[in-house]
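In: Got a predicted structure here, sequence first:
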Amino acid sequence: KYLQEQNKSFRSAPLLMGITSGLAFGSKLTFFPVLSVPVLTFILIREMPNRKKIKNILISIAAFCLIFFITNPYFFASGSEPVLGIAKNKSTYCFQGIAYLKSLRFGLGLPLLIFSSLGFLLSFKKEKGESCVHDKTLVIAWVIIFYLFISQFALHFGRYILPIVPVLIAVGVGFWLKPSRIRILNTFKTMAVIFVVSATFLYGMAYLSLFWKENTRTLAGEWIQKNIPAGATIGVTEVPWQFQMAPLDEDQYQLKVTGYDLKQLKETQPDYFILSSFQSGIPPVPKQMPPERSRFWNEFKESTQYRPLISFRQPLSFAGIVFNQSGASEDLIYLNPTIAVFERTGLPR
C-alpha cells in the first residue's frame, strides 16, 4: 500500500513495517526473507533521497529488533543456547530448488500450480499508461528471495515452502480475474478458472477424505493384534514411529530392529517383518527415499526368506478419481502410508 501511494509522507511507515516484520519473524518465518520486505520497499522508491532511505531502513530494523525482543524475550534470556542450538541442528548446503517446485506441484496440484504461476508472471506485465509497478516488483522479489533462501539447505520438507503459496495464488488469480478488451480472451479466462477450481476441489477433497477414512496404520495395527499371536517376534527396520508405522504393542510382541541390513535380518529371523512406504519402495514412495532404503528393498524383494502376507493401503482418491502420490514430499504421505506385513517362509501356523 505504501508503494502504491504517490505521496510518501506517511512518516510512521518505517516503524510499522519494522513492527510487522518483527511479529512475522517471531511467528517462525525466516529472518532474511522477512527483513528484506522493509529494506526492499525503501530501496525501490527512486524519488526518495538516499539519506532518507537509509534512515527509514534503520528505523525499520530497530523496530524489528525491539518487537522481537518484546514478543520473544526467552530468546535473549537463554543466553547462548539459541545460537548453540542453531549450530547443532544446522543443515548442510545443497540446492533443493527443483525439489521445492515438485513439492508445490504435489501440494497445490498441477492445474493450480500452472494456473497461479502463469498468472503470477503475467500480472507483472506493465499496463499501458502505468508509470509505477514498485508494489509488484516487491512481491516478486520477496517470492524469489524466500524461494532461493529456503532452497539452499539439504534438509527438505514440503511445508517449508508454504509461506509463498498465499502470495503466489493471490497475485496469480488477480491476472485471471482482470477483464480484457478481447472477448475471446475473457471467455478463455473464465473457462480456465472453472477448470482449475473444479480440479483443485477434487484434489483437495481427496486429501480431506483421508481424515474420515480409516487410517492405514490403524487398520494394520488392528489386524496385527487379531492375527499375529502374542509372543511372536516382529522385525522392523527402525524403532517404530507413529507417522510411519502401525502401532505395535511391545508388551505383547518381541520387536527386532534390524536396520536396513539384510544380513542382520537373516541372523535375527523374526517371525514377521513389517515395512511401510517410508522404509521401502512400496507406493506411495516419498521423494526423500535414502539410497540405503532403496538398496535394502531391492535385496529384500530378491530374497526368499519372507513372503507377503497382507498390505494396507488407502489411495488418495475422491469421486472415483485416484491421484498419484509417488514422489511427493514426506509431509503429504504421513496421512496414508502403505503398511505391508510379511511372514517368514516356512513359519508353522
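Out: Arrived safely, thanks for sending.

In: hey, let's count contacts and neighbours off CA atoms from now on
Out: Fine.

In: Tell me the secondary structure of Gln6, please.
Out: coil (DSSP: H, G, I helix; E, B strand; the rest coil).

In: actually Leu275, not the one I wrote
Out: Going by three-state DSSP: Leu275 is strand.

In: Test my guess that it contacts Ile339.
Out: Yes - contact status for Leu275 versus Ile339: in contact at 6.0 Å, counting by CA atoms under 8 Å.

In: where along the stretch 101-250 of the chain do the strands fall?
Out: Listed in chain order, the strands of the stretch 101-250 of the chain (DSSP state E, counting those that start in this stretch) span 233-236.

In: Number of residues surrounding Glu330?
Out: 24 (other CA atoms under 10 Å).

In: What's the separation between it and Thr218?
Out: Computed as CA to CA, to the nearest Å, the Glu330 to Thr218 distance reads 19 Å.

In: quick one, helices of the stretch 151-300 of the chain?
Out: Ranges of helices within the stretch 151-300 of the chain are 164-177, 183-212, 216-227, 262-268, 291-302, based on DSSP state H, counting those that start in this stretch.

In: With the stretch 1-150 of the chain instead?
Out: 13-26, 31-44, 50-71, 73-77, 81-88, 97-108, 110-122, 134-150.

In: this is the other structure I want to compare:
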Amino acid sequence: MGKKEKYFLWGIILIAFSVRIYMVQFGLPWVYWVDEDICTRYGIYIALNGTLNPFTFGYPSLIFYLTVILGTISYIVINVFGGNIDWHTFWLSYFGDATILACTGRFFQAVIGTITVLLTYKIGAIINKKVGFISAILITFSPLAIIESHRFAADGIMTFFCTLAVFFAMKYYNNIETKNWVLAGIFVGLAAGTKYLGAFAIVSIWSAELFIQKSIKKLLKSKVLWSSILISVIAFFITTPYLFLKPKMIILDFGRNILHMFGGHFGFENKPLALVHNVSHLVYALSIIGLLVVVAGLIFLFRKNNKLFWILISFPFIHYIITGLWQVSFARYLYIILPPIAIFSGYGLFEMFKRWKTIGIILIFITFTNLAIHTALIERYLSLPNSLTLTREWIINNIPADETIGTRFGNRLFPGNDDQIRSELDVARANGSVDTLYFKGVLYYTPDKYKRPIFKLPIITKEKSFVDKLKSLGSKIIGYKRKYTLPEIIEPLKVLQQNNVNYYVASAVYYQRYRNARKIYPIQNQFYDNILKSENVLASFGQEYELKFREVPSMIYMLNAKTNGIRQVVCKIPIHNKN
C-alpha cells in the first residue's frame, strides 16, 4: 500500500471513529437503551457478588464479563487519578447515574466499531483494494453501524468477532495456513459467546475448506471441518462456563428466546415475513441505492465465479434466512452481516464505475451523499433531549409527586435505589424462587430527589397457548422445579387498578403494536382501549422504534380517546412517524 492509500485509509478510520464517539453520552445520566441496561446490570451483579454465574442465559456470558472487565479498568483509572472510591460504591453508582459505566462501554463499542470498518476494508481489499475503500466508506457512514456503536450491547461486539472470523476464513482460502482457520474458529466461539447468533459465522470456515477440498465428501473427512467446530465450542464454553454447568437453565432461557423470536413480542407483531421486512432495515443501513447496488455486486461476482464470493456470502445468507423466519425483527439483528453486505455494495459500485464511468460516478455520489446526510441527521438528533428525558421532565412538572405512575421502562424513567442492584427477575433467579414479580409487576419508590411511586407493569401475555408452552418449558421438558405463577391471561388493566395507578407511560413500539393487532388479539385490545380512553396516558414516541431514524428520540404526545390522536405536543422535535 502506497503512502496516499495509507493516508486515505487512516482518514476513513479517523472519520469512522469521530462519528461513533460523538455524543457517546447520549441519554445519560439516565439509562436509555434497554439492552445496554440489561448487559450492564448483570455485569454489576457479577462484580458485586464475586460469582461468574450471571443466572441468565438469554444472552451468553461474555458480554457480562466484558462489563466487569471494562468497569474494573474504569475503577482503577478513577482511583489512580485520585477518585478514592470503593468497589461497591463504584458499581452501585450506576443506579443513580449511569454515566461512568455507560460511557466506558460505549467508548469500547466505538473503538471496536471503528476496527470493524478497518476489517471491512481488509476483507474487501482481498477482492480489490478499491472495493475495500468503497466498502469501508459505506460502513463508516451507515446509520445502522453508527447507532450500534453508540450503545454497549451484544450486537456490535458480535459483529466485530464475526467479521474477524470471516476475514481469517478468507485468508485461510488464499493462504492455507493452520493459524488462519484456528483463529477463525476462535472468533466464531467468541462471537457465539457474545450472542448465540454468532455461531453461524462458522459456515465461512466450512465454505473456505469446501473449495480447498473441492468436494463435499472430502470436506466431511477434513480435520479442519471438525477441528473448527471443536475450537469454536471450546472458545464458547470458556466465555460461558455456566452454560455447561447449568444445562437446565439454558434449555429454559434459550427456549423462551425461541418462543419469543418465532412467536413475537407476546403476539403483538402483525407484519410480513421478516425475510421481506428485513429489506427495510438494509435500506436504512445502506440507502436504497446502496442496497440495489448490492444486487449488482452479487451478480458481477457470481458471473466471475470467484470462490471468494461464495465464502463471503455463505454466512450472511444463512443468517438472513434464519432471522427472516422470526416474528421479531429489529435492524440491529442485521448489523452482524453489514460488513459483507457493504462489500457486495462496494463491488457493485466499483464494477459500475469500471464499465460505465458516468453512471458509476453518479451512483457513488448519490450513495455517499445520502449516507453522509443521514449520518449528520443522526448526530444532530443524538444531541437533542431524548424522549425519556422529556417524559421525565413533563411528569415532574405536571403530575403530583404522590401519584403512582405505571410504566414498562422501570428504572430507565427514574433511577432506582441503591438496594435495587438486581431487577425483580434477577432476584428470583438468584434465589431459585418464583418469578412472581416479573409477571405480576412491582411497586417501588424513586430516591429522595423524586420520591415518586413507580409501578413496573408486568409482562402482557399473548394467549393461553403461549403460557402453556412456557410452563411446559419450565417443567415438562426438563423437569425444572421453578414454579411459575402465571395466570392463563394476565389482565394488566386490573393490575393497574389494584395498585392505584392513574398514569401510564407507554412507548411508540407498544402503541404501534396495539394499532396493528387490534383485530387479532381482543384481550390486548380491551387493555389498550381502556388505557387509551384515559386522559392520563403519556406516550413516548421514538423509543426503541428501529426503522429509519426511529432509533433516535422524536416527540412526546398526550393521547386522548375522543380524538384517538394528538392532544398536546409537549416538546417539538423532528418526527419521522406520526402514527
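Out: The structure has been received and is ready for your questions. Worth saying up front: this structure is predicted, and the values here are computed from it rather than measured.

In: coming back round to it: which one of the helices of the stretch 151-300 of the first structure lies nearest to Cys94 of the first structure?
Out: In terms of CA to CA, the element of these nearest to Cys94 of the first structure is helix 291-302, at 16.7 Å.

In: Please look at Thr323 of the second structure and Leu273 and confirm they touch.
Out: No - using CA under 8 Å, Thr323 of the second structure makes no contact with Leu273, being 10.0 Å away.

In: who's more crowded, the two?
Out: Thr323 (21 against 15).

In: So Arg567 of the second structure: helix, strand or coil?
Out: Recorded secondary structure, Arg567 of the second structure: strand (three-state DSSP).

In: Need the counterpart of it in the first structure.
Out: Aligned counterpart of Arg567 of the second structure in the first structure: none (TM-score structural alignment).

In: how many neighbours does Arg567 of the second structure have?
Out: Neighbours around Arg567 of the second structure, by other CA under 10 Å: 14.

In: Also the one 4 residues further on?
Out: Residues lying near Cys571 of the second structure (other CA under 10 Å) number 15.

In: ok, now Thr216 of the first structure?
Out: Quick note: Thr216 of the first structure (other CA under 10 Å) scores 23 neighbours.

In: Show me what it lines up with in the second structure.
Out: So, by TM-score structural alignment, Thr216 of the first structure is matched to Ser387.

In: Just to be sure, Ser540 of the second structure is in a helix?
Out: No - the assignment for Ser540 of the second structure, made by three-state DSSP, is strand rather than a helix.

In: what's the distance between it and Thr72 of the second structure?
Out: In terms of CA to CA, Ser540 of the second structure sits 34 Å off from Thr72 of the second structure.

In: now do Ile405 of the second structure
Out: From Ile405 of the second structure over to Thr72 of the second structure (counting by CA to CA), the distance is 35 Å.

In: With neighbour numbers in mind, choose between these two.
Out: Ile405 (25 against 17).

In: Distance of that one relative to Asn500 of the second structure?
Out: 9 Å.

In: Next: Asp253 of the second structure.
Out: Per CA to CA, Asp253 of the second structure is found 33 Å from Asn500 of the second structure.

In: out of the two, which sits in the more crowded spot?
Out: Applying other CA under 10 Å to Asp253 of the second structure and Asn500 shows that Asp253 carries more neighbours, namely 17 against 14.
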